[in-house]
Structures are given as C-alpha cells and as structure tokens.
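K.L.:
below are the sequence and a predicted model for it; my questions follow.
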Amino acid sequence: MLRTLRPPTPSPRSLRVAIVAESFLPNVNGVTNSVLRLLEHLHDEGHRAIVIAPGPGDDFVEGIDDVEVVRVRGFDLPRYPELRVGLPSLRIRSTLREFRPDVVHLAAPAVLGATAARVAGRAGIPSIAVFQTDLAGFAKRHGLNRVTDGIWNYLRWVHGQSALTLAPSSVTAWALRARGIENTDVWARGVDLDRFDPRHRSDELHRFLAPNDEVVVGFIGRLAKEKQVERLAPLLAMPNVRVVVVGDGPERDDLQRKLPGARFVGFQSGQMLSALAATFDVFVHTGVDETYCQALQEAMASGVSVVAPSAGGPLDFVQHRHSGLFWSPEVPETLVGAVDELARDPALRARLGTAARAEVEQRPWPVIMDELIGHYRAVIEAPAAEVAA
C-alpha cells in the first residue's frame, strides 16, 4: 500500500524518468515494491515518471495520479503464476518517443528490459539497469544447471546496453563483475522507518502467536524454493520456541507438511505486517542466495534481533554480535545454535534489537532514492561516447 504523498516539490532540474519494470502491480514482490518507492520519491521531488510493465493490470498507480502505466503483453514464469515477464512490444518505442525521458530505469531487466534498453540506446537516451532478480540462480535451483551459462551470456548482453548497472549489495556487485558485467555500482535498498518500527509491537498479538509465552521465532517472505524455509524444521524441537511463518507462495503446502508445528499466517500487508515484524522476538532468514534481503532489514528496523546467513546481501548491513547473529550455510547447525542463544538470553535479544534499529536508521528510502537520482544525473550528463562505452 502506498503511503500518503506530500505535494510535489519542484526540483532545480526536474527529470523525466521512464521506468521499465519486468514485474509490476497487481503482482507484489521485491521489484514491484522498489518501483513503488521510486515513484513516490519522484513525485515528492517534482520529477515526472511513466511505467512500462506487463499486463494485465491498471493503467494508473493508486495515490499517484500523474503516473501512467503502459501495459504490454507478458507471460507467467513456470511455477510462479504471480510473476509476469513482459514481452517485446512496439509500444515501448512509441511510449519513449512521446514521453521523451531523460533516462530509462530498467527494473530487473530480462526480456522487456532488453528491448527497452536497445530502443533507448538507438534514441540516444541513457539507461540504468537495476539487477534484482538472480535469473541464473533461479534456473539452477530448479535443476536447469545446463542453461545457467547461457543466461549469464544473455544478461551480459542486456546489461551491456545500459550506461550503468546497479547491484543491491557488494557481494552481488562483485559477482556481476566476475561474470563480465563491469560497469557496476552498489545501490542498496531503503526501509520505511515509520512502517517498520518497534512501537508496532503488540503484546496481544504475541499472546495469540504464543499462548504459552514461548519465544516467537519468525520468518517473513515468499514461500518459494529459493527461500529454503524448510531450514526452520530443527527449531520445532526447541523448548519454549514457537515458529511463525508469514507469507505465501508455491511451496506453502509442502512447507506445511515439513513444518507441522509451525504457525502459518499467510500473506500479510499493511498494519498487520508491521505488527508481526515488531512482535517477533527473533527473526530468522533461511535463504542463502539473497541479492539484498529486504525482509531482514525491515525486521531490524522493527527492533527485532535477527539471525542471518553469512552470505549474500546481509553481509552489507548485519554486524555479527552487534546488530544480529550470523549462521553459516556451510555448517547448517549454526542456525539452531544462534536461535538457541537468543531464545535463552532476553538481554542479548534486546541489545541486538536496539543496535539493529540504529543500524538501518541510516538508510531511509529518501536517502537511498537521492543516491539513485545522483546516478541518473551522472549518466545523463556523461558524454555520449562515455555512455556508449
């Protein structure tokens, strides 16, 4: 849900930004959420924006009446019907010609983003590609190892059409450079510090989740294979611990069989999501292939002690034994050890939760979006030859 927007503030140099989103509303996922936060910021700062995204869906964004959404045909990813991928369309060319953007923002570019990058390049419009979806990792997790090299070859070509690629974390940026996507910088994700705040903790909700006053150990995220939520299974045998899973997805039925003692509360949003995140005593993230891990950052903003994998995006914003605990993917038993230590030590939970909130207070969305606007201006002002290189 979009927040209440303030009236736009004219910028010293207002920009026109065309956002090409590989996935967008009505589908809700990391790509969609990032684009919505960007649209809010562009509106607030007096910039103009348009969105090109797969249909079906509305041709407007609720709450931002000056943003048009141009829909193109798309297809569902296998086993992920809620994720639509856009197909090449002549509407991209006509939309860019009519809107006349200063820059094209490619959100998780794949098929639709590749077409937009090529069209923008031919028109002399710089584009920035935001890497967010690990397509090669997605294929590997589904047993398609033989196509991963081909996917990386394709992604090198797609990102090579853009002036700059932005990765959400240092680890992801290093991996992209190692794969030949050289012109890469880090652009992290922000957090809504009002929506995710310790004040949303609810004693009544805690009693509902844990009637016997157990320590509530929670997970929030898509119930998909890559999240590896089944790693929570050993926690079910721990005394005085209640495991709570928030989210939905293709693996939900299978996970409910594998985690018979866990409480599944389904997909949540708005005030209930804020309350759940703040009411957990411990937040555990089980996936080890996260390019960033927004759910983990939101739990930290909620003042909750976190247990994170010592891999991927969390390495950038979790400090072991200061703002959370790491568990090692190479030694899976460390996940149980970390949770056990926190379950036994409420003082440690409180100390880590306080430090976690202080850590993420440095990254509110407006600060992160101002960094992105800086990248926009840099590629717009760069000489044409430099952008082409």
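P.N.:
Perfect, I can see it now.

K.L.:
make it CA atoms for all contacts and neighbour counts henceforth
P.N.:
Fine.

K.L.:
show me the strands in the stretch 101-250 of the chain, by range?
P.N.:
103-107, 127-130, 164-167, 184-186, 215-220, 241-246 (DSSP state E, counting those that start in this stretch).

K.L.:
in a markdown table, list those along with distance to Trp174 and mean neighbour count.
P.N.:
Output for the strands of the stretch 101-250 of the chain, formatted as a markdown table (distance: least, CA to CA, whole Å; neighbours: other CA atoms under 10 Å):
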| stretch | distance to Trp174 | mean neighbour count |
| --- | --- | --- |
| strand 103-107 | 19 | 25 |
| strand 127-130 | 15 | 26 |
| strand 164-167 | 9 | 24 |
| strand 184-186 | 9 | 19 |
| strand 215-220 | 27 | 24 |
| strand 241-246 | 31 | 23 |
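
K.L.:
so Asp340 is in which element?
P.N.:
helix 333-344 (DSSP states H and E).

K.L.:
and stretch 265-281, end to end?
P.N.:
Stretch 265-281 has an end-to-end distance of 16 Å (CA to CA, to the nearest Å).

K.L.:
got a list of contacts for it?
P.N.:
1, 195-203, 205-206, 215-218, 220, 244-248, 298-299, 302-305, 349 (CA atoms under 8 Å, 6 or more residues apart in numbering).

K.L.:
second one coming, line it up with the first:
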Amino acid sequence: MKIAIFTDTFYPDINGVARTLKHFTNYLEKQNISYKVFAPNSDSNEYISTNIRRFKSWSFFLYPECRLALPNIFRMKAELEAFSPDIIHVATPFNMGLCGIYLSKKLSIPLVGSYHTDFDYYLQFYDLQFLSSILWKYMKWFHKPFKKIFVPSHETLTQLTRHGFANLEIWPHGVDCELFHPYYDQESVREKRSITKKYLLTFVGRLAPEKDVKTLMSVANALPAEVSKQVQWLIVGDGPLRDEMQAQSSSNMIFTGYITGTELAEIYSASDVFVFPSPTETFGNVVIEALASGTPAITANSGGVKNIIKHGETGFLCETGNAAEFKDAIINLINNDSLRKQIGREARDYALTQNWDTIFDHLLWQYQAVLEGTTIQKFA
C-alpha cells in the first residue's frame, strides 16, 4: 500500500495533529510502507525527508501552529502521479486538505480524512461565535467526499453525528510508554528546573484562550496560602497569552517555553499533579502523556479528554471553567499521598493499553476496507 498524506501541519510543528502524524509516519517506516506527506514549510529546518514535500505558507490566525500553504497544484499533481498512491489521507481542512480532495477526484484516488481540531469551540474564545454556522457548513462540505472520517474520541463522533457528518470511525490516539514513564530521576529534574517546593503542579499546552489558561491562573490564585507556599507551578508551552500570564503570576510559577522529547517526559514524571483546564480537546495528547508518566490529571469535563480520564481512578474531571472545583481536586490529591500514588498507578496501567502500533494496525485495516469496499469491526 502507498499512502499520500495531505496536512497543513507536520513535524517539527508542536501540536497534536503534527505529533500524531509523525507517530504514524514512524510506524509506516517500521512497516516498510511507502508514504508521501504534502505539507507547508516549517519555521525550522530541523526535519528534512525525501518523503515530505513542503510548500511556502503563512500562519493561520486562529491557530498559528497550523499554516496556510501556497502550493503549486500542477507540480503537486505531477509528484502525486509519480508516487501513484493507493489512498489519500487528508488531515486538516485548509489549503493542503483542499488540494488533497481536488487531486483525489482528479486522479480517481480513494479519499479518507481525519478530524483533529474543534474549531467551532475555538470561536467563542475569540469572540467569533457568529461564524459558527458558516464554519459548520464549510466543514460538512469539506468532509463530504471522504469514504471514511477518522475521529479521535467518542465525544467527537457524537458531536459530528449531531451535525450530520457520515462515514465516521473512531481512531483513538496512543502514547509512547517507553518515552513517557514514571521512572526518571525526579530529584535531578527538580534540581535542573530549580523546583524547591514540596509539590510540583504542571500544565503543558499552547498558552492561548482556547486552552482556558484564564481558569488555570484563577486556580493558581485560588489555592489557600498554606497550600500555595508548598506548591511550584511549571507552565510548559508558549503562545499569545504568555506575557500576560507571566505578568499575573506569582513567584511560584515558572514558564519554560516549548519543551519536547525526553526533557518533557522527565517533567511529567517529576510532577505530582497535571492540571489541564482546556475544554476544546478532541482527544488530549498531553493528558495521556501525563497518565503514562504515572501523574494524576485534573482536567475539564469536556471534549475527548472525557474518554481518557476515569473520574476518581486515573484523575479528576471538573466542570469547565470552575476554578473552585479544580482547586478542591488539587488540594485533595496533594493532601492524600496514598490516593495520589494509587491514581498514578491506575493512570500508568491505562496508558499501557493505548499502544500506537495496535492503533495504526487498525487504521491500515480501515484503509484496506475502503480500497476493497468492505466493512470491518469498529475500534472499541
């Protein structure tokens, strides 16, 4: 099987879509499966591969990590014909995705797609709710040609079904439990990051309105003084609200900027609690990374995260935007060592069941079903 992937974001971009697709292409390489990625150029020249065709681009205002490309459609068509894929997978609904749809029709190549980002939920964080009906009309039109639309959670499947989407299939995301685990030297991590307080609370994500960092700051400020003085916050990520957050933060909050790989895994492992109030996740990659690291997660009871967190077992689900609930959950965990450790063990055990290879094996079977015009058992 030869697979062509059209996406508006790819490694080394730092976001869930880019990271998921990089895991997928790593898997394809291990399986000796031919693939070609058509993607915008990157600000970094860190990753160059003959399997990737890059195009000039600029940042999308709602999601700067997703870029709008300026592809040469004739050159793209020639490259695609030369590669001769069996199937096209479109991962994003912007320029590159539109090219994938057009070329699929033009060259009669079977088309599938994946839905990763809840842009409709983003609108309310930018006071653009009036665009909601237009957005949904566009998204339905965009996804209509797909033989299958892969979604990362049951929550997203329910949402898209409600809006009239068809051919939906669950494609959950996995986690690398060899990279993310609880067994790093936590003392050296604390020393490296100048963590001197008893408890380390961590947030990982883009510092932007749709991640509800406003609630995160409210939670930090709501902790009682006797608790706050025992707590160190580590804010991993960057974005348009970083300066504002730093201006509002107290001395027990450290901002690291973006961190990836082993360095990020060490931080998860050294953390006592992972706090993530974002309500807009279709899955929640950073949440399952924290769980794999044996770190209990306190998250918003919204989006795909609801399908990862078992309340009271692998973490706690709090009402979206309710800083008091998040505060109480934090206090409960840091005041109860046995509960925190038990939830950490349960979290790790759950993450171990979310194996990328098994998930990608199933995706390839779904591709094959599209090519053969058959159906297979749905992913649980």
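P.N.:
Sure, I can see it. What you are looking at is a predicted structure, and each value in this text was computed from that prediction instead of being measured.

K.L.:
quick one on the thing from earlier: residue range in structure 2 corresponding to the helix or strand following the helix holding Asp340 of structure 1, please.
P.N.:
Per DSSP H and E, the first helix or strand lying C-terminal to helix 333-344 of structure 1 is helix 346-360. Alignment of helix 346-360 of structure 1 against structure 2: residues 337-351, by TM-score structural alignment.

K.L.:
ok, average deviation of that stretch from structure 1?
P.N.:
Taken over the aligned residues, the distance from stretch 337-351 of structure 2 to structure 1 averages 0.5 Å (mean CA distance after the TM-score superposition for structure 1).

K.L.:
mind listing what's buried in that stretch?
P.N.:
Judged by neighbour count using 16 or more other CA atoms under 10 Å, the buried positions of stretch 337-351 of structure 2 are 339-341, 343-348, 350-351.

K.L.:
to which residue of structure 2 is Val246 of structure 1 aligned?
P.N.:
When structure 2 is aligned by TM-score structural alignment, Val246 of structure 1 is paired with Val236.

K.L.:
also Asp370 of structure 1?
P.N.:
By TM-score structural alignment, Asp370 of structure 1 lines up with Asp361 in structure 2.

K.L.:
is it true that that match lies in a strand?
P.N.:
No. Asp361 of structure 2 sits outside any strand when classified using DSSP: H, G, I helix; E, B strand; the rest coil, being helix.

K.L.:
list the buried residues of the longest strand seen in structure 1.
P.N.:
Taking DSSP state E as the criterion, structure 1 has its longest strand at strand 64-72. Using 16+ other CA under 10 Å as the test for burial, strand 64-72 of structure 1 gives 64, 67, 69-72.

K.L.:
Pro85 of structure 2 touches Lys2, doesn't it?
P.N.:
Yes. Using CA atoms under 8 Å, Pro85 of structure 2 makes contact with Lys2 at a distance of 4.6 Å.

K.L.:
quick one: Ser278 of structure 2 and Ala208 touch, right?
P.N.:
No. Counting by CA under 8 Å, Ser278 of structure 2 stays clear of Ala208, with 9.9 Å between them.

K.L.:
neighbour count winner among those two?
P.N.:
For Ser278 of structure 2 versus Ala208, neighbours defined as other CA atoms under 10 Å are more numerous around Ser278 (26 against 20).

K.L.:
show me what the more buried one aligns to in structure 1.
P.N.:
With TM-score structural alignment defining the correspondence, Ser278 of structure 2 maps onto Gly287 in structure 1.

K.L.:
which non-adjacent residue is nearest that match?
P.N.:
Spatial nearest neighbour of Gly287 of structure 1, excluding adjacent residues (CA to CA, 6 or more residues apart in numbering): Lys227 at 4.2 Å.

K.L.:
try Ala384 of structure 1
P.N.:
Distances taken as CA to CA, 6+ apart place Gly124 nearest to Ala384 of structure 1, at 7.9 Å, with adjacent residues excluded.

K.L.:
so what corresponds to the one you found in structure 2?
P.N.:
Per TM-score structural alignment, Gly124 of structure 1 is aligned with Ser108.
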